[in-house]
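>>> sharing a sequence plus its predicted fold:
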Amino acid sequence: MKKQKVNKPAVHIIQKELLQPYNPVTINLIGAGGTGSQLLTALARMNHALTALGHAGVYVRVFDDDQVDTANLGRQLFTTAELGQYKSVALINRINRFFGTNWKAETIRYNKQSLKDRDLASAVITISCVDTVSARYEIGEILQHLTKNYGGRNRVKYWLDFGNSRSSGQVILSTLEKITQPASALYRPVENLPLVTEEFKELLNGSEHEDNTPSCSLAEALTKQDLFINSALANCGASLLWQMFREGILFNRGFFLNLADFRTQPLKVA
């Protein structure tokens, strides 16, 4: 009698170096605006929980050359006392004081000039919370260059990209190189998660017409992005990271979120 072929569920198994590191796992957070400001707080909470569980935790560097203005108040996590300050500095100072961390603010744009300091440009996990398609493509090019030309301790492994429109968005995890997977009798381990800039190229190019000019007020900003879309994405995306560190196995590598009708669609590992 012929054996029936069983389709094993596809999974991605996280590298052991992230699960049991000797040093904090380095994360570069690019963008400290609507989503980035919310995500940084989630990362600080996650770091506190990880260290309490005996993990080495994470070390975060925030890249943003933008300054706080009145249109940022309310939708982003800034106060009137921080007007005129660099967003990255305001956020990092607050996080370091509150959680006792020693994370770092970089008041520069993360672009190809960043390759002058590869130790700074490279991190085990890169998280992008940027507004434009061109910035996303540039980040992808930088990370691919670092994968080929940088072999330090913080060699880039994963890229977690956040993107949103007015009331919808997505979070997608990619790998920059093949991650060695153990053999499994239960699952089909997948060593490579495609880059968002390659897998969803048409989707990204189709959104190029969006208006990315700065808003002059909170009211104007809210016509472009819903008040809670950034925090919803940040919390769900942080949950994906938490799953990476705590469970070490992913069945889903991201999701699509529509806040208008409260729908979330997972993006399966395939």
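Looks like it came in fine. Only a predicted model underlies this, so the values are computations on that prediction, with no experimental measurement involved. Residues are numbered from 1 along each chain as shown.

>>> use CA for all of it now, contacts and neighbours both
OK.

>>> need the contact partners of stretch 20-27.
For stretch 20-27, the surrounding residues in contact (Cα atoms under 8 Å, 6 or more residues apart in numbering) are 18, 55-61, 123-127, 154.

>>> from those, which is closest to A260?
If you rank the contacts of stretch 20-27 by distance to A260 using Cα to Cα, I127 comes first, at 25.1 Å.

>>> three-state assignment of that closest one?
Of the three states, I127 takes strand according to DSSP: H, G, I helix; E, B strand; the rest coil.

>>> tell me which of the contacts of stretch 20-27 fall in strands.
Counting by DSSP state E, these place V58, Y59, V60, R61, I125, T126, I127 in strands.

>>> dump these to TSV, plus neighbour count and distance to G31.
Shown next, in TSV, are these (neighbours: other Cα atoms under 10 Å; distance: Cα to Cα, whole Å):
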residue	neighbour count	distance to G31
V58	22	18
Y59	19	16
V60	25	12
R61	21	10
I125	26	14
T126	24	11
I127	23	9
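
>>> adding distance to L115, write those residues out as TSV.
Output for the ones in strands among the contacts of stretch 20-27, formatted as TSV (distance: Cα to Cα, whole Å):
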residue	distance to L115
V58	22
Y59	20
V60	18
R61	15
I125	16
T126	14
I127	17
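
>>> for L257, what is the enclosing helix or strand?
strand 252-258 (DSSP states H and E).

>>> what about the very next helix or strand once past that strand, distance to the chain center?
Sequence-wise, the next helix or strand downstream of strand 252-258 (DSSP H and E) is strand 263-268. Computed by Cα atoms, centre = their mean, to the nearest Å, the chain-centroid distance of strand 263-268 equals 17 Å.

>>> same check, this time on stretch 69-77
The answer for stretch 69-77 is 21 Å, by Cα atoms, centre = their mean.

>>> distance between the ends of it?
Stretch 69-77 has an end-to-end distance of 12 Å (criterion: Cα to Cα, to the nearest Å).

>>> for it, buried residues please.
By 16 or more other Cα atoms under 10 Å, the buried positions in stretch 69-77 come out as D69, T70, A71, N72, L73, R75, Q76, L77.

>>> okay, pairing it with this:
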Amino acid sequence: MNILTAIHITDNYLINPTNPITVNLIGAGGTGSNMVMALAKMNHALTALGHPGLQVYLYDNDRVSEANQGRQLFADSELGMFKSVALINRINRFFGTNWKAVTELFHQTALRTFPNNGKANLYISCVDKVAARMDIAEILKGFSGDSRYERNKPLYWMDCGNRKDTGQVILSTIEAVKQPESEQYQTVAKLPMVTDEFKGLLETSELDDDTPSCSVAEALTKQDLFINSTLANLGASLLWSLFREGMLYNRGFFLNLKEFRTQPLKVG
């Protein structure tokens, strides 16, 4: 008996959109500041290939401090600025984009005040708190089941989380994505939400000490210098496969940077 390889076929709107893909990037700290740079490079590559590209909204209400520099991508001239504003201004000037900074936490009570009422085709969460992830999950579940196919219809959620030198990136569908019939593969329409499948893992991955660091040296005792950038780049590579190959064999990965080991999380 042949067991077919499980794959997920990308929602067609990401492959052939009529407008730029809307992305809500939630969190502009260690991983988020690296992820937004990766998205900027991805957007540039996609548009060069004839794709409409990405329209990113970066959510974060935190301001840049000296302790953020080094591990996060901020300069002396950006001290005191909102992280989201500093990053988006820099990208817009460099790439000529019109991305937007939102200087608020992404949460249920403010959805109506957010761009597109908080809706986007793709959500990327780079947050430390389990409670923040759970809130995002509840918001996204509330968006599912709407039969209208609007340009900002929520399709996917990619969550990034880490401890000092380990982490994970997991891609979920917000609702089932219609899959084509296949005799070669076992197509999987629904990728489970990280908060449903790995709730226990998320709770143990939350940093033990979440008080703000007062210096770069103190910050580096909590998180390795390169854990965030490694997670962001590997996560962006997963998204690149979603856009360019149109199918996924893996829906995420677990990273151990201390042992230089990455374990893929298979579809199905």
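Nice, thanks for sending it over. Since we're looking at a predicted model, the values are computed, not measured.

>>> would you mind reporting the TM-score between them?
After superposition, the two chains reach a TM-score (TM-score structural alignment, normalised by the length of structure 2) of 0.96; 266 aligned residues with a Cα RMSD of 1.3 Å.

>>> ok so, going back, in structure 2, which residue range corresponds to the strand holding L257 of structure 1?
Under TM-score structural alignment, strand 252-258 of structure 1 corresponds to residues 250-256 of structure 2.

>>> how close does the matching stretch sit to structure 1?
Overlaying structure 1 shows stretch 250-256 of structure 2 at a mean distance of 0.3 Å from the equivalent residues (mean Cα distance after the TM-score superposition for structure 1).

>>> what does that stretch contact?
Stretch 250-256 of structure 2 is contacted by residues 7, 165-172, 191, 231, 235, 238, 261-267 when judged by Cα under 8 Å, 6+ apart.

>>> where along the stretch 1-150 of structure 1 do the strands fall?
All strands of the stretch 1-150 of structure 1, identified by DSSP state E, counting those that start in this stretch, fall at 10-13, 25-30, 58-63, 104-106, 125-129.

>>> once aligned to structure 2, how far is the fourth one on average?
By that I understand strand 104-106 of structure 1. Compared with structure 2, strand 104-106 of structure 1 is 0.3 Å away on average (mean Cα distance after the TM-score superposition for structure 1).

>>> same for that strand, what does it pack against?
strand 58-63, helix 87-99 (3 or more Cα pairs under 8 Å, 6 or more residues apart in numbering; DSSP states H and E).

>>> corresponding residue for A75 of structure 2 in structure 1?
Checking TM-score structural alignment: A75 of structure 2 goes with T79.

>>> quick revisit: any chance of the helices and strands packed on strand 104-106 of structure 1 in JSON lines with distance to L203 of structure 1 as columns?
Output for these, formatted as JSON lines (distance: least, Cα to Cα, whole Å):
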{"stretch": "strand 58-63", "distance to L203 of structure 1": "26"}
{"stretch": "helix 87-99", "distance to L203 of structure 1": "29"}
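
>>> which of those sits most buried?
Each of those was scored by mean neighbour count; the highest is strand 58-63, a mean of 23, by mean count of other Cα atoms under 10 Å.

>>> give me the mean deviation of it from structure 2.
Compared with structure 2 after fitting, strand 58-63 of structure 1 deviates on average by 0.4 Å (mean Cα distance after the TM-score superposition for structure 1).

>>> what does that strand correspond to over in structure 2?
Mapping strand 58-63 of structure 1 onto structure 2 (TM-score structural alignment) gives residues 54-59.

>>> repeat that for stretch 131-146 of structure 1.
Going by TM-score structural alignment: stretch 131-146 of structure 1 matches residues 128-143.

>>> give me the contacts around the matching stretch.
For stretch 128-143 of structure 2, the surrounding residues in contact (Cα under 8 Å, 6+ apart) are 106-108, 125, 127, 154, 161-162, 174, 193, 195, 202-203, 206-207.

>>> give me the subset of those residues that lies in helices.
T195, L202, E203 (DSSP state H).

>>> tell me the one of those nearest V102 of structure 2?
For these, the nearest to V102 of structure 2 is T195 (24.3 Å; Cα to Cα).

>>> need the contact list for the closest one.
Counting by Cα under 8 Å, 6+ apart, T195 of structure 2 touches R133, M134, A137, L202.

>>> pick out the most distant pair among those residues.
Comparing all pairs in those by Cα to Cα, the longest separation belongs to A137 and L202, at 12.8 Å.

>>> higher neighbour count, the two?
The neighbour comparison of A137 of structure 2 against L202 (other Cα atoms under 10 Å) goes to L202, with 21 against 18.

>>> what do we get in structure 1 for the more buried one?
In structure 1, L202 of structure 2 lands on L204 (TM-score structural alignment).

>>> how near is that match to Q225 of structure 1?
17 Å.

>>> thinking again about what came up before, nearest residue to the match of A75 of structure 2 other than its sequence neighbours?
Spatial nearest neighbour of T79 of structure 1, excluding adjacent residues (Cα to Cα, 6 or more residues apart in numbering): L73 at 6.2 Å.

>>> next: G33 of structure 1.
Leaving out its chain neighbours, the residue that sits closest to G33 of structure 1 by Cα to Cα, 6+ apart is Q76, at 6.4 Å.

>>> what span of structure 1 lines up against stretch 97-105 of structure 2?
With TM-score structural alignment as the criterion, stretch 97-105 of structure 2 aligns to 101-109.

>>> wait, what's in contact with the one residue sitting closest to the centre of structure 1?
Nearest to the mean C-alpha position of structure 1, by Cα atoms, centre = their mean, lies I127 at 2.8 Å. By Cα under 8 Å, 6+ apart, the contact set of I127 of structure 1 is I27, N28, L29, I30, W159, L160, D161, F162.

>>> dump those to a markdown table, plus distance to R246 of structure 1.
Shown next, in a markdown table, are the contacts of I127 of structure 1 (distance: Cα to Cα, whole Å):
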| residue | distance to R246 of structure 1 |
| --- | --- |
| I27 | 17 |
| N28 | 20 |
| L29 | 20 |
| I30 | 24 |
| W159 | 18 |
| L160 | 17 |
| D161 | 20 |
| F162 | 21 |
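
>>> among the residues you listed, which recur in structure 2?
Comparing those with structure 2 on both residues aligned by TM-score structural alignment, their matches' Cα atoms under 8 Å, the contacts found in both are I27, N28, L29, I30, W159, L160, D161, F162.

>>> among these, who's most crowded?
L29 (28 neighbours).

>>> among the buried residues of stretch 69-77 of structure 1, name the ones in helices.
Among those, no member falls in helices (DSSP H).

>>> alignment lookup: L29 of structure 1 to structure 2.
In structure 2, L29 of structure 1 lines up with L25, judged by TM-score structural alignment.

>>> pretty sure that match contacts A120?
No - using Cα atoms under 8 Å, L25 of structure 2 is not in contact with A120; the gap is 9.7 Å.

>>> could I get the contacting residues of V58 of structure 1?
Contacts of V58 of structure 1 (Cα under 8 Å, 6+ apart): P24, V25, T26, I27, N47.
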